[in-house]
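**Q** could you look at this predicted model? Sequence included:
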Amino acid sequence: MTAKEKIDRLRAELHQHNYNYYVLNAPEISDKEFDDKMHELQNLEKEHPEYQDENSPTMRVGSDLNKNFTQVAHKYPMLSLGNTYSENEVTDFYDRVKKTLNEDFEICCELKYDGTSISLTYEDGKLIRAVTRGDGEKGDDVTDNVKTIRTIPLVLHGNYPRSFEIRGEILMPWESFEMLNREREAREEPLFANPRNAASGTLKSQNSAVVASRKLDAYLYYLLGEELPCDGHYENLQMAGSWGFKISEHTKKASSLEEVFEYINYWDTERKNLPVATDGIVLKVNSLRQQKNLGFTAKSPRWAIAYKFQAERALTRLNKVSYQVGRTGAVTPVANLDPVQLSGTVVKRASLHNADIIEGLDLHIGDMVYVEKGGEIIPKITGVDKNARGMLLGEKVRFITHCPECGNRLIRYEGEAAHYCPNETACPPQIKGRIEHFISRKAMNIDGLGPETVDMFYRLGLIKDTADLYDLKADDIKNLDRMGEKSAENIINGIAASKEVPFERVLFALGIRFVGETVAKKIAKSFTDIEELINTDLENLKNIDEIGEKIAQSIITYFSNPFNRELVGRLKAAGLQLFRKEEDLSGYTDKLTGQSIVISGVFTHHSRDEYKELIEKNGGKNVGSISAKTSFILAGENMGPAKLEKAQKLGVKIMSEDEFLTLIS
């Protein structure tokens, strides 16, 4: 047998034994026999480097070489799921799907594993790339680290598609987590707060040998590609299991709302017996065709939702209340507590939200308070144990009247719960908060800058607003604390590169109140440049889809401020994209100008979201309900009977999918 044949045989055997042990939990050889085969393969590969293979089982061991991560764009965006915390909200989700589809459907019920999301790409049966979620649009390439996780196959078997992506969660089992923290405690190193943080920190290690030593696990739960074997999501997962992936055995299909609740109620208790952390249930419409028709919002799919288990609660002492000022001037009270363990983390601070919450709780310093994690994420105070009050009860907590940072008197707008500091141009946390928002990933995405650097530049008087960033020079910052020549150059280059960020993201970066990513996109499609937006009126803004009185008034107020107009003028002079480029305008027509269109039913050629985009690109307006002003209804199959009846009653035209596509050519 030649060296090449021996290497190929050993690789095939080790891949199979690895699958038997880590995925099937059914080993066929002893650990010593496995290790002996691995050592034999390592020696042969060392002697014959010409037969190197990136997916050899020896890659599981990891390397001591440090490697910086590169960012990779996701072929399909990795959106987060909408969260729900009550059975009523689950019912609402189910009813919305039922009403929109108007046909039978199944729900795939899955455990929501509490780890770090990963996207794996396979071509010709081999793992070629592993990328973290990142900001949803792009993430870090952590392929070398992922190859050390033994439940992730490097080479597939069976009848798999030529090219596909599979997503899942990388986890640190409770046993590995507790062992890791014992080791760190012995070395007097800081402990990881919970398995999720430990898994995330491990995956971002620049030493893959460290990753290999920490025994991470992975469950895969979503398959994407052009040539998937089935229309059913559940069925695709079962197929993926036959190719070598670790798929949760606890995934189940439900044909009714009652079956969904049976699944939720069972796992609400039983999850505590699992070897890994979970924090809820994920519900997905099973049919990929139906998923496509339900489409997406700006942040999450309409065909899936995450049900979060009820939060754990702990009792601890309130020591004092401090106040934080955000970039919009909103003042948030924060409770400072005796440390307490809650849902796997140590909690020392919790949100009190606003003055009404404080008053309703009748809080006093020294009170024993109940702390919960909202959806097991954000700590908040939900109650007071008034029976625990003694003679030494502290003073009653009253909301402050003046800004803790600049001393200005706080104001409260009609209909709002929050108090605001009105000193937009001179209140330090507001200024720094706006700059931090401006440089963030989803806005200008300026590499090298973070909150600490912004704070240092502000304290030293180098920047007083976002436009000042574009006046910085490398010589201004290269000799600052923890700042070398290379770091300074990276920051200046990142600032220069931000001048290519498109109009919609610059609008979002400005930090106009109530103007999030989705609204910024709508505005950018409706105005050719910033001057046209500055000079528009309230009614014109309200005519834009999804922009109501509150958002429109906020935009008018922002641009009526001379300081903001001057700032925008300086950003424009610095070369930012405060206008639509020609390529942004390509594909736009006026064929549907002045027409209000309702979409209803299930479609064949495009998803509902794609039709909404086509309507906007051709000058039309999407509206949610039928009225006498509706121009026509774009109707797919199974149009809702109530909408059909109303359309007939009002004499509104009903247009088929093919007719619509012909209309817009």
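**A** Nice, thanks for sending it over. Here the structure is a predicted model, which means the values were calculated and not measured. Numbering: from 1, shown residues only.

**Q** please count neighbours and contacts with C-alpha atoms only from this point.
**A** Fine.

**Q** any idea which element residue 149 lies in?
**A** For residue 149, there is no enclosing helix or strand under DSSP states H and E.

**Q** so who does the nearest residue to it once chain neighbours are set aside touch?
**A** Among residues not flanking residue 149 along the chain, residue 216 sits closest, at 5.9 Å (CA to CA, 6 or more residues apart in numbering). Contact analysis of residue 216 by CA atoms under 8 Å, 6 or more residues apart in numbering lists 149, 170-173, 176, 199.

**Q** alright, now check it against this:
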Amino acid sequence: MTRGSPRSRIRELRRLIRYHNDRYYRDDAPVIPDAEYDALFRELARLEEAHPELFDPDSPTQRVGAEPVETFGTVVRELPMLSLQNAFGEGELREFDARIRRHLESRGYSGDRGRVDPFAYTAEVKIDGLAVELTYEKGAFVRGATRGDGVRGEDVTANLKTIPDVPLAIPRNSSAGPVPGVLDVRGEIFMDRNDFAGLNRGRERLGEAAFANPRNAAAGSVRQLDPRVTASRRLRLWVYGIGRIDPGASAPPPFGPLPFATHRDVLDRLHAWGFPVNRDGTRGFLDIEGVIAFYREVEAGKDSLPYEIDGIVVKVDELGVQRELGEVARSPRWAIAAKFSPDRAETTVEEIVVSVGRTGTLTPVAILSPVTVRGVKVRRATLHNQDNVDAKDIRVGDRVVIQRAGDVIPEVVESLSAKSGAPGRGAPFRLPDRCPICGSAVTRVAGEAAHRCTGTDCVARRKESLRHFVSKNAMDIDGLGPKVLSTLVDEGLVAEPADLYRLEREPLAGLDRLGEKSADNLVRAVERSRTPTLGRFLFALGIPHVGEHLSGVLARRFGTIEAIRTAAPEELSAVHEVGPEVARSIRDYFESAEGRRTVDHLLENRTLTIRPEPAAEGVFAGKTFLFTGTLGLPRAKAKEIVRRGGGTVATAISRRVDYLVAGENPGSKIAKAKEMGIRVISEREFLEGDFGGGA
């Protein structure tokens, strides 16, 4: 082959373009003008088109060039990407270890002790990025998707192809072993701190909003509809495991005839196949005490790393033990995310304002001197209600401690000014006796901490009610965010939910916040919502005390909206989770002029066609849970686990509760539960799903 042959020229062009990509995207130090780079790229594309026999899936031309899309497709997985349970602190790591031992020993499992210790662990730093799955068929990258809900993710293949760390093909290197027929590789897309800072500097120069933190920047970059935008961002990938692996396109996933025995084997093989593995951030340990020492070491040095982390991930190393342990509530028993202590910061309360919710509830909100917590600039924190403000004695001008753990809304932990008895503090805060929006009287609900606006035509209530109606877990009307809804109300186009189904394209397209394309998308989204299940419809109405789960329970019990709206209080109270207060709230809603008008207008002329609620089934079917104290996982996540398992979640202690799940600092509910004969279980017992005989 001569030096000037197409093969050698293509090889040289690919080498040059990869070099210049690194200088441009990684080093921010291009060495040739854009026009010269474009000429090289076009020459390579022409040669590859003229010589298809020289096609290489890892060529630079295969990374960039896809056209923008209007929306992402959906990828449905055969093997879900499970979520991890959380551990906070060393004690919970030791409990994780003890739980594994109890589970295995109760089943008489000993493992292949001649090869590995079944209780050995691998610990890895937990990158704070966007989880993705890369699918390879016969060594070629064919699909990439976000994690989504674990089963369904967004198809972002074109965008992932633009990231240099993502191999477009697995090299057939004999030293790395045979390439599987099908391989799902799982990892985290992230952005280094320096690259994140550079990206924000560039956005500020252009007058664009800065990203709050590297994770948001990475996630936003991957979810761009135009792959060229993704390509312009300096995104990185580290892989941490596999999903399906089918060595001969026939083995059952995920534990067929695997070519490795441990998680460390998996990482070594992925590295040999050319995938980026964070070897410096991964360690093996023979016991949990070694893991804990690593946890301390990483937490102490996390700020010196070039990337952001929010903990470590601990996994049982032997794959056979992983298989024996299995999973519970869509989380593996053999792995846990050990999170670092919640980040706190001190700041000053500049003002306390009042917001009005969909049910008219007035909520005090602290306006804070801006302070950054875990990379997010915090300016507001809810104060919940008057009782909470009084208990913590929070006043304007106070120095306070705020806390932000994970994605939880920041909260005011305490007032340092109150604690120290600082002189010259502001006056105690009091909620107004008139609604700050409509001027109607405010009353405190008997037996509750809530203060509510009594005005039925309050604009704030109307907007919040509509916001709830269109939300994802209610009618799920995409494209109707708070600002668009506010505009629709202010322009007189929407005054009640039924008005949404009378919207037409032309008036929408003329609004400042929309346009023809957005108007078309919105009209289609509204049309798609015309056939909700009864449970969704009931939840969308926003009846006080009737949440998403109870809506489903009522829907399955009564079958139709007419049966629910005409049910007597005693019929409603006969439902396992409905007490007198909830029954009264339901009756009050359907007997009110506003409630009757809302439902009648939604049902007239078949505006909506309501479908029956599917029957409940699952491991928690027929059981009612109540949570108390501080849990290791978000309260919303715990409730979702129960609901997906067919169970119900109570809001207060009563004899209808089967299990009280107690976290840290559980309070008085423990004693009340024992008095009522309700079984009290720990969060760990709840997550294992083994309650030892029921209530």
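**A** Nice, I can see it. Since this is a predicted model, take the numbers as computed values, not measurements.

**Q** so what number do they get for TM-score?
**A** The TM-score (TM-score structural alignment, normalised by the length of the first structure) is 0.73; 598 aligned residues with a CA RMSD of 5.0 Å.

**Q** so which of the contacts of residue 216 of the first structure belong to helices?
**A** 176, 199 (DSSP state H).

**Q** format the contacts of residue 216 of the first structure as JSON lines; extra columns: distance to residue 571 of the first structure and neighbour count.
**A** Formatted as JSON lines, the contacts of residue 216 of the first structure follow (distance: CA to CA, whole Å; neighbours: other CA atoms under 10 Å):
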{"residue": "149", "distance to residue 571 of the first structure": "47", "neighbour count": "25"}
{"residue": "170", "distance to residue 571 of the first structure": "42", "neighbour count": "26"}
{"residue": "171", "distance to residue 571 of the first structure": "44", "neighbour count": "28"}
{"residue": "172", "distance to residue 571 of the first structure": "46", "neighbour count": "29"}
{"residue": "173", "distance to residue 571 of the first structure": "49", "neighbour count": "21"}
{"residue": "176", "distance to residue 571 of the first structure": "51", "neighbour count": "20"}
{"residue": "199", "distance to residue 571 of the first structure": "41", "neighbour count": "25"}
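
**Q** just the helices in the stretch 1-150 of the second structure please.
**A** 6-21, 34-50, 90-106 (DSSP state H, counting those that start in this stretch).

**Q** ok, residue 639 of the second structure to residue 556 of the second structure distance?
**A** The gap separating residue 639 of the second structure from residue 556 of the second structure is 19 Å, by CA to CA, to the nearest Å.

**Q** on that earlier part again, figure out which of the helices of the stretch 1-150 of the second structure is closest to residue 303 of the second structure.
**A** When the helices of the stretch 1-150 of the second structure are compared by CA to CA, helix 90-106 sits nearest residue 303 of the second structure, at 20.1 Å.

**Q** tell me, how many residues neighbour the counterpart of residue 223 of the first structure in the second structure?
**A** In the second structure, the residue equivalent to residue 223 of the first structure is residue 242, according to TM-score structural alignment. Counted with other CA atoms under 10 Å, the burial measure for residue 242 of the second structure works out to 20 neighbours.

**Q** can you verify residue 242 of the second structure is assigned to a helix?
**A** No - using DSSP: H, G, I helix; E, B strand; the rest coil, the assignment for residue 242 of the second structure is strand, not a helix.

**Q** apart from its neighbours in sequence, what residue is nearest it?
**A** residue 185 (4.5 Å).
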